[in-house]
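Participant: Only the shape, not the letters, is given here:
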């Protein structure tokens, strides 16, 4: 089906819904490189105007990646909830934006419809929203998950402690972990990206982190972010696996490039349920995503990178994850060229993840060859704090020496807490107080107590 609109005296014609979605997208270098982006701001505006007038129900009729060719499309279509969609079925994309922004539409009302939303509908509405719109609507939505603590509560903000090491040295990882705990980092997860994906290395790190957690009764969860097949082998080997991790994408070909199929996630989910390691809840899956993954794998089917990203969220929500985060600037300037594009993508991903019912966090990051700096990351951190982001990363010095990219530091989470008055997960906050690391008001305590010193002698 063709679409058209006149802007500035020129009639713009779009071949199909996929083209409208791509050309309505705010400029991203990945879409430009793939030949999908609008050729001018006038064409982009024409596409936005067309998109705003498309009925939401039309997305059920014009499927952008064929059902028979893609198992993610099959999952999206097969799990779509008609009853949840019913109250929105009369709206256009523009009308949906108005509904989201209305005072009367609160977070609970939005959560009631999220199973009726196809990811393409969510991507579409985000494309006609300003940054301010994305922040406002996302701030309404709270997605609460539980494993050994409670994440996502209003007025709370969590961090993943990321103690990566360039050689997987256990002593170096432990030193960074202790340093992070001293700053009150780690309530979302203590999560290590291993250099090696060997089962032996992963098991050593899992056992070390589990010993630390048990010795000091830390109310958090640990994860070594190995490939999901490695984690499945370690579950069978009785390793202390808390969270099951995998990077995911929005098309079958993307996930195949990551080395797994949807049935692998099904198997992992069942294995995790059998472990029953959570004390407060059983949300144990952890997913990472990022705009550009389908493009970098040449697996996008002509779909823009942001719509591919939201399709990944449809995969994630099937498994009731504890954590989902977009690693927003990690792939590089080929997909998000500069600070402006990274900031926009971070706000889009957070909004769309929340709209899909996910406990959305963000690795606020960039590579050293990107036209961005730490001030851009400070800006995105501040905006995501206002938007109600569930969690960010805590990396020593904001410089990951293993993955070679820039992220957020232990100090950055102190900044956003002070500015917005945000607390950690309540169980973790109570532990920090018990260890004399924070005072009654939640502020970090200068100096170390006798109990805190015990951590230094592991």
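Facilitator: Here it is on my side, so go on. Since the model is a prediction, treat every value here as computed from it, not as a measurement. Numbers count the residues shown, from 1 in each chain.
Participant: rest of the way, CA atoms for contacts and neighbours
Facilitator: OK.
Participant: pretty sure residue 16 is in contact with residue 3, am I right?
Facilitator: Yes - the pair residue 16 / residue 3 is scored as a contact, 6.7 Å apart, by C-alpha atoms under 8 Å.
Participant: try it against this one:
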């Protein structure tokens, strides 16, 4: 480990190792303060950012923020690094990588396999919001199952019809509501109130029946634990996407009850079902800054760097979808709208630079210093940044998980204002169902389509 020093304003700042330097260079957020790793002042943060800009990218291949021998995530990152893809930037520093990524001529997608999570996290720490937006927009990641997600000019949505008791009628009503408003092209995904094999299977059949009845080109997911998904796949349940929450350290993933080998088993089982029509990406991961810290599994690393490491886990399994639930853990980790906004844009660009199909749950808990103006702003910025998908719930209020997210109408706003379209297969289905007008906009409560889609709903 190398100590690094910087003199600024008559004071000398010293950072014991790369881990400490990365933490001190991170724009302020409450989680790093809680963990005791944040810069003690803005002056120290500026000094750390100056030092970080001069760190050679090759340093990250030798100096690990979480020890190689102690952590399977570190081993995955190091052992899967592509030296050939890294070659074009191998001689650069972090600051030079930032400048390289901002050049319009740079093919950012070609670098993905050559960049480590720590490299992209470091570059993001040196970016202002407009940099994060510009780089994210120029780094599309396209995946497919029954619909194609991530194409430039599109923004897909996860239709999240959660219900506090998993009531079939309530879930179905929410699904219909979302479909009528043009949502659900990324996935129709339910957080179950009870994570049991029986309930998970029942909910999967419910979604699959709706999807098959109306030939909807989308995929279903019940966000049960990966072990539940493996069990019900063996029983013949209609599993499209296997879901799992993941984090950036082995210890944090153990807190979620998963290891990399378990994820590999689930991935292979889902591939074997061969349920996709336009692609084979069949995994869905959720992440969020602060998850490792909340599990006391952060190893003294700042939460943004650990979040990027979670994307290093995700990309090993060729997922269809990955999203950060950016404000869900609470103000202990992201205190207010400003911190949530910064984190959402950081997460989006870091995932994209690593080749991960990034979406964002634009959300906050009711005890955070945030409100709907903050979600409006972040949604708009993410739409400009080329975000692959966002999550939408009826009315923007999740009645099961008790947090505030986006509504179906918010997705319509973003698509209309920013000129974005749904996933192409889903847009064609909406048109076939007479849910779009001649300009490609979702119609206002089309009576014929309403009668068709609500037939049989009780």
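Facilitator: Nice, thanks for sending it over. Owing to the predicted nature of the structure, the values given are computational and were not obtained by experimental measurement.
Participant: Need the TM-score between these chains.
Facilitator: The TM-score (TM-score structural alignment, normalised by the length of structure 1) is 0.98; 455 aligned residues with a C-alpha RMSD of 0.8 Å.
Participant: picking that back up, who has more neighbours out of residue 16 and residue 3 of structure 1?
Facilitator: Comparing residue 16 of structure 1 with residue 3 by neighbour count (other C-alpha atoms under 10 Å), the higher total belongs to residue 3, at 17 against 14.
Participant: That one is in contact with residue 50, isn't it?
Facilitator: Yes - using C-alpha under 8 Å, residue 3 of structure 1 is in contact with residue 50, at 7.0 Å.
Participant: where do the contact lists of these two overlap?
Facilitator: Common contacts of residue 3 of structure 1 and residue 50, defined by C-alpha atoms under 8 Å, 6 or more residues apart in numbering, comprise residue 20.
Participant: Structure 2: strands as residue ranges?
Facilitator: 4-8, 11-15, 143-144, 148-149, 156-159, 187-190, 220-222, 242-245, 283-287, 321-325, 358-361, 389-392, 397-398, 403-404 (DSSP state E).
Participant: Would you reformat those as TSV and include distance to residue 45 of structure 2?
Facilitator: Listed next are the strands of structure 2 as TSV, based on distance: least, C-alpha to C-alpha, whole Å:
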stretch	distance to residue 45 of structure 2
strand 4-8	11
strand 11-15	10
strand 143-144	37
strand 148-149	37
strand 156-159	36
strand 187-190	40
strand 220-222	42
strand 242-245	31
strand 283-287	26
strand 321-325	25
strand 358-361	27
strand 389-392	32
strand 397-398	36
strand 403-404	32
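Participant: In contact with the residue nearest to the spatial centre of structure 1, which residues?
Facilitator: When C-alpha atoms, centre = their mean is applied to structure 1, the residue found nearest the centroid is residue 325 (2.0 Å). Each residue near residue 325 of structure 1 by C-alpha under 8 Å, 6+ apart is listed here: 287, 288, 289, 360, 361, 362, 363.
Participant: and which of the residues you listed is nearest residue 177 of structure 1?
Facilitator: residue 363 (17.8 Å; C-alpha to C-alpha).
Participant: With the flanking residues excluded, which residue is spatially nearest to residue 198 of structure 1?
Facilitator: Of all residues not flanking residue 198 of structure 1 in the chain, residue 230 sits nearest, at 7.4 Å (C-alpha to C-alpha, 6 or more residues apart in numbering).
Participant: That should have said residue 408 of structure 1, apologies.
Facilitator: Nearest residue to residue 408 of structure 1, sequence neighbours excluded (C-alpha to C-alpha, 6+ apart): residue 398, at 4.6 Å.
Participant: Do I have it right that the one you found meets residue 407?
Facilitator: Yes - taking C-alpha under 8 Å as the definition, residue 398 of structure 1 is a contact partner of residue 407 at 4.8 Å.
Participant: Which of those two has more residues huddled nearby?
Facilitator: Between residue 398 of structure 1 and residue 407, counting by other C-alpha under 10 Å, residue 407 is the more crowded of the two (25 against 20).
Participant: To which residue of structure 2 is that one aligned?
Facilitator: For residue 407 of structure 1, the aligned position in structure 2 is occupied by residue 405, per TM-score structural alignment.
Participant: mind listing what the residue nearest to its match when sequence neighbours are not counted touches?
Facilitator: Nearest residue to residue 405 of structure 2 in three dimensions, chain neighbours excluded: residue 363, at 4.3 Å (C-alpha to C-alpha, 6+ apart). Contact analysis of residue 363 of structure 2 by C-alpha under 8 Å, 6+ apart lists 325, 326, 327, 328, 375, 403, 404, 405, 406.
Participant: List the contacts of the last one.
Facilitator: With contact taken as C-alpha under 8 Å, 6+ apart, residue 406 of structure 2 is in contact with 361, 362, 363, 375, 390, 391, 392, 393, 395, 396, 397.
Participant: Closest one to residue 415 of structure 2 out of those residues, please.
Facilitator: Of the contacts of residue 406 of structure 2, the one sitting nearest to residue 415 of structure 2 (C-alpha to C-alpha) turns out to be residue 390, at 11.4 Å.
Participant: What residue in structure 2 is paired with residue 152 of structure 1?
Facilitator: Superposed on structure 2 with TM-score structural alignment, residue 152 of structure 1 falls opposite residue 150.
Participant: now residue 164 of structure 1
Facilitator: Taking TM-score structural alignment for the superposition, residue 164 of structure 1 sits opposite residue 162 in structure 2.
Participant: Could I get the contacting residues of the closest residue to its match other than its chain neighbours?
Facilitator: If you skip the residues right next to it in sequence, residue 162 of structure 2 has residue 190 as its closest partner in space, 5.4 Å away by C-alpha to C-alpha, 6+ apart. Applying C-alpha under 8 Å, 6+ apart, we find residue 190 of structure 2 in contact with 160, 161, 162, 203, 221, 222, 223.
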